[in-house]
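Undergrad: pasted the sequence and its predicted model underneath.
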Amino acid sequence: MCKKMEIKNELKKYHINYTQEEILFTINETPGITLCELTKRMQLSKGSVSLCLKKLEEEKLIQKFGTFDDKRVFKIHPTKIGKDLYSKIKFIKIVKI
């Protein structure tokens, strides 16, 4: 099976799409990232990223934590499930032929 199909099958299990998977990767690589930082890095609108984050949160792949300084700012972290999915997909991307 090719890499793309394997990745697509993994994403189906969690009901997420390619953009959401890319956001999950960024969150795993920079835990504690904020929405503003994420939108700049992904070059997407805040609305688009917010919708993706909502879906990732519903699938229990990420968690948002408020900061002490500003209650409007959230730090985004992967959950155990999110870390596991990240590891599986990273393995497929790197190792599989």
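TA: Sure thing, it's come through.

Undergrad: only C-alpha atoms for contact and neighbour calcs from this point on.
TA: Fine.

Undergrad: any idea how far the helix or strand hosting residue 38 is from the chain center?
TA: Per DSSP states H and E: residue 38 is located in helix 35-42. Between the centre of helix 35-42 and the centre of its chain there are 12 Å (Cα atoms, centre = their mean, to the nearest Å).

Undergrad: try this one next to it:
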Amino acid sequence: MTFKMAWALAAEHVDEWTGDDVIRAATVLSERVEAAVSESGMAADAQEHFLKTFLAPVQDGVLAAGKAAVEAGRDWSRAAGPLLVVLAPAA
């Protein structure tokens, strides 16, 4: 099933991706959020904290609950701190 993933980093970055592979979606999310965090000017220890505290749980959610939701034809969203991710079946 094809789905759309959109995410926002508060005051930093908004992006989206469309496809049918949840593993690829989680990888794209990780790559793009890590790039945005890296370019944000945060100190290295703050970046590490952000990735562990906010990105990792949301990425895990994409792979589990998010996948189950889109396979069932439902939307899914999860927020962690300043990161919000939404998955929705493509029309």
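TA: Received it, and whenever you're ready, just let me know what you need. This structure is a prediction, so every number in the text was calculated from the model and none was measured.

Undergrad: can you pull the TM-score for these?
TA: After superposition, the two chains reach a TM-score of 0.33 (TM-score structural alignment, normalised by the length of the second structure), with 53 aligned residues with a Cα RMSD of 4.3 Å.

Undergrad: that older thread, in the helix holding residue 38 of the first structure, what's buried?
TA: By neighbour count on 16 or more other Cα atoms under 10 Å, the buried set for helix 35-42 of the first structure is 35, 38-39.

Undergrad: got a list of what the residue most central in space within the first structure touches?
TA: Centroid-nearest residue in the first structure, with Cα atoms, centre = their mean: residue 24, separated by 1.3 Å. Neighbouring residues of residue 24 of the first structure by Cα atoms under 8 Å, 6 or more residues apart in numbering: 56, 61-62, 78, 82, 86.

Undergrad: now name the helix or strand holding it.
TA: Going by DSSP H and E, residue 24 of the first structure is in helix 18-29.

Undergrad: okay, the angle between that helix and helix 35-42?
TA: Going by axes from the mean of the first three to the mean of the last three Cα atoms, to 10 degrees, helix 18-29 of the first structure is angled at 120 degrees with respect to helix 35-42.

Undergrad: for helix 18-29 of the first structure, what is the distance to the chain centroid?
TA: On Cα atoms, centre = their mean, the centre of helix 18-29 of the first structure falls 3 Å from the chain's centre.

Undergrad: buried residues, that helix. List them.
TA: 20-21, 23-28.

Undergrad: which of those residues lies closest to residue 90 of the first structure?
TA: residue 25 (8.7 Å; Cα to Cα).

Undergrad: returning to what we had before: I'd like the contacts of residue 24 of the first structure laid out as CSV, including neighbour count.
TA: Converted to CSV, the contacts of residue 24 of the first structure look like this (neighbours: other Cα atoms under 10 Å):
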residue, neighbour count
56, 22
61, 21
62, 23
78, 26
82, 24
86, 22
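
Undergrad: just name the closest of these to residue 94 of the first structure, please.
TA: For those, the residue nearest residue 94 of the first structure by Cα to Cα is residue 86; the value is 12.0 Å.

Undergrad: tell me the contacts of that closest one?
TA: By Cα under 8 Å, 6+ apart, the contact set of residue 86 of the first structure is 24-25, 28.
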